[in-house]
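Q: My questions concern the predicted model and sequence given below.
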Amino acid sequence: MVGIASRAELTLLDEPYAGLDAVARRRFYDLLLEDYAEHPRTILLSTHLIDEAAALLQRVLVIDKGRLVIDADAEDLRGSATTLVGRAADVDAFAARHEVLERTAIGAIASVTLAGLSAEDKRAATSAGLEATAVSLQELIVRRTGGAVTEEVSA
C-alpha cells in the first residue's frame, strides 16, 4: 500500500498482493482503482494472476525469457483469440486458413484456438457447426508464451 500511497508519477508494483487471499486481493484492486481515479498516473503492475487483474489493464506487456512477446492495448487483446470445438475434420478444415495457437483432440472431437478471427469468421464457424468461445486474456498469454499444445487422445 505504500507504493500506492506515494502517488509517484510512475508507480511500480511487483506482485503487490503476494500472500493475500482472494477477498483481500479484490479489496486491493478496488483501492488501486479508486486511487488511480483520484490521482491518475502510470502504474506498472507485474502479475501472474492475469485474469484476476485483467479489468485493471489498459496496456499489456508480456516478457517471455527476456523477450517482449506482447505489447498491445488490453482492449485489442480481449477477444483476439477464439476457441472452436467440433468434429475434428470440420475444425481442421476451418483452422487451415488461420493462425493456430493450440490444438487438441479426443477421438473425433477437436478443439483449436485461433488468433484474429473476424466477426464474419466466427459466424462462418458457427454456421459450420462449430462451437466458438472467446479466449480469456490469461489463456491468450499462455498460448503466446509457449503454453500451446497439440495433442491427440484416443478414445
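A: The structure has been received and is ready for your questions.
Q: hey, let's count contacts and neighbours off CA atoms from now on
A: Will do.
Q: Ala37: what secondary structure?
A: helix (DSSP: H, G, I helix; E, B strand; the rest coil).
Q: and it, how far is that from Asp30?
A: 11 Å (C-alpha to C-alpha, to the nearest Å).
Q: neighbour count winner among these two?
A: Set Ala37 next to Asp30 and count neighbours by other C-alpha atoms under 10 Å: Asp30 wins out with 13 against 10.
Q: Let me know whether my guess that the more buried one is in a helix holds.
A: Yes. Applying three-state DSSP, one finds Asp30 inside a helix.
Q: and Leu137, how many neighbours?
A: With other C-alpha under 10 Å as criterion, Leu137 counts 22.
Q: Take this one as well and set it beside the first:
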Amino acid sequence: MKIEVKNLTKRYNDNLALDNVSFTLDGPNIYGLLGRNGAGKTTFMDILSGQILASGGSILIDGENPFDNRRLTESICLIKEGQNFKKDLSIKNVLKIFSYFYPKWDQELADELIKEYKLNPKSKVKTLSKGMESALGITVGLASKAPITIFDEPYIGLDAPSRKKFYEILLEEYQSEKRTIIFSTHLIDEVSLLFEEVLILQEGKVVLHEQSDILRDHAMAVSGSLEKVQAFIADKEVIKTKQLAGMMTAYVYGKPEEAKMHGLDVEGVPIQELMIYLTEKEGA
C-alpha cells in the first residue's frame, strides 16, 4: 500500500508536533522511524492509523484518507508502547476481538506466539507484567497480518532474548508475506539491520529519508590532519566535525574510496550514531 504524506502538520495548542512534513512510503518495506522524544513520531503514527486528524496537509493510503475509513483501518495495525488493550479482558478474548477486526488474522501464528512467550490465555490484561503485555502486543501485531503494521516501542519490559526472538519472527513473517512494517524504537543498534529505509524526525520535520544500504555505504567518519580533512569535506554534506590537537574527524556523506585516496582514515557510521549526530546538528 502506498503512503503519501503531503505537507502534514499537527498542532496541539501552541505546540507544533509535525511541521509541514512530506514524504512517500512506496510499497512493502521495513521502515525505521527514528528520532528523539518529542520529534513527532507518535503523532505521525496516530494520524497514519486514523486515530487522530491532522491540523493541515494530508496522509493518503492508496489515495484515501485513513481517518474514519473502515476499509483502511482494518488494513492498519498500530501497537504502541502500552495501553493497547482493555485491562479487564483476558488474553483469549483480546485475541478473539482482534481476529474479528483483521480479515487476514493468523490464529495459528497467534497460538505459536502465546506459547513462545509463555502467556496464559486465561490471564487478564490487568494482571500482566509490562513485559508480558508487550509480548501480547507483539502477538497481535504480527498475527494481524495487516498490510500496514506499526510498532511503536513495542517491547518495553522484554529481556534481550525475548526481543531477539521477536526480531527473528518479524523477519520470517515479512519474508513469507511482504507488508509495510513501520518500526519506531530507541534500541536502534538492535534492529537497524532489519530496516530497508530510514526516516529520522527532529522537532516535527524530516531530517533524513534514505535507503539503509545507501546510508551504510555513504555515511562515514573520516579522520586525519586538519588540512586534509578540511580539503576533503569542502564540497561534501557535513553532519558534524570534531577537532583536537591539529587533527579532525568529520561525519559526512561521500564515497569511502575517495576519502582513502586523500590519505584519510575511514569508518562507517552506525544508524544510531547517525541519528544522534543529525538531531544534534544546529538548525536540523
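A: It's in. On a predicted model such as this, the values are computed, not experimentally measured, just so you know.
Q: Excluding chain neighbours, what is closest to the equivalent of Met220 of the second structure over in the first structure?
A: Under the alignment by TM-score structural alignment, Met220 of the second structure pairs with Thr82 in the first structure. Leaving aside its sequence neighbours, Thr82 of the first structure sits nearest to Ala134 (C-alpha to C-alpha, 6 or more residues apart in numbering; 4.6 Å).
Q: The second structure: which residue goes with the one you found?
A: Using TM-score structural alignment, Ala134 of the first structure sits opposite Gly268 in the second structure.
Q: OK, contacts around that match?
A: By C-alpha atoms under 8 Å, 6 or more residues apart in numbering, Gly268 of the second structure lies in contact with 216-221.
Q: I'd assumed Leu18 was in contact with Lys205 of the second structure.
A: Yes. Contact criterion C-alpha atoms under 8 Å: Lys205 of the second structure and Leu18 qualify, at 6.5 Å.
Q: neighbour count winner among those two?
A: More neighbours surround Leu18 than the other of Lys205 of the second structure and Leu18, with 27 against 20 (other C-alpha under 10 Å).
Q: What range does the strand or helix carrying the more buried one cover in the first structure?
A: Per DSSP states H and E, Leu18 of the second structure falls inside strand 15-26. Using TM-score structural alignment, strand 15-26 of the second structure lines up with nothing in the first structure.
Q: next SSE after that strand?
A: strand 30-35.
Q: what does the helix or strand just after that following strand correspond to over in the first structure?
A: Where DSSP H and E defines the elements, the next helix or strand beyond strand 30-35 of the second structure is helix 41-48. Mapped onto the first structure using TM-score structural alignment, helix 41-48 of the second structure spans no residues at all.
Q: mind listing what the closest residue to Arg87 of the first structure other than its chain neighbours touches?
A: In space, and not counting its chain neighbours, Arg87 of the first structure is closest to Ile109: 4.7 Å by C-alpha to C-alpha, 6+ apart. By C-alpha under 8 Å, 6+ apart, Ile109 of the first structure lies in contact with 85-88.
Q: now with 6 Å?
A: 86-88 (C-alpha atoms under 6 Å, 6 or more residues apart in numbering).
Q: What lines up with it in the second structure?
A: Using TM-score structural alignment, the partner of Ile109 of the first structure in the second structure is Met247.
Q: any idea how far its match lies from Leu264 of the second structure?
A: Met247 of the second structure is 11 Å from Leu264 of the second structure, by C-alpha to C-alpha.
Q: Give the residues shared as contacts by these two.
A: Contacts common to Met247 of the second structure and Leu264, judged by C-alpha under 6 Å, 6+ apart, are Gly224.
Q: which bit of the first structure covers stretch 145-160 of the second structure?
A: With TM-score structural alignment applied, stretch 145-160 of the second structure matches the range 7-22 in the first structure.
Q: Now check Leu44 of the first structure against the second structure: what is it aligned to?
A: For Leu44 of the first structure, the aligned residue in the second structure is Ile182 (criterion: TM-score structural alignment).
Q: quick one: that match and Ile138 of the second structure, what's the gap?
A: Ile182 of the second structure sits 13 Å away from Ile138 of the second structure when distances are taken as C-alpha to C-alpha.
Q: So the match of Met220 of the second structure belongs to a strand, correct?
A: Yes. Membership of Thr82 of the first structure in a strand is supported by three-state DSSP.
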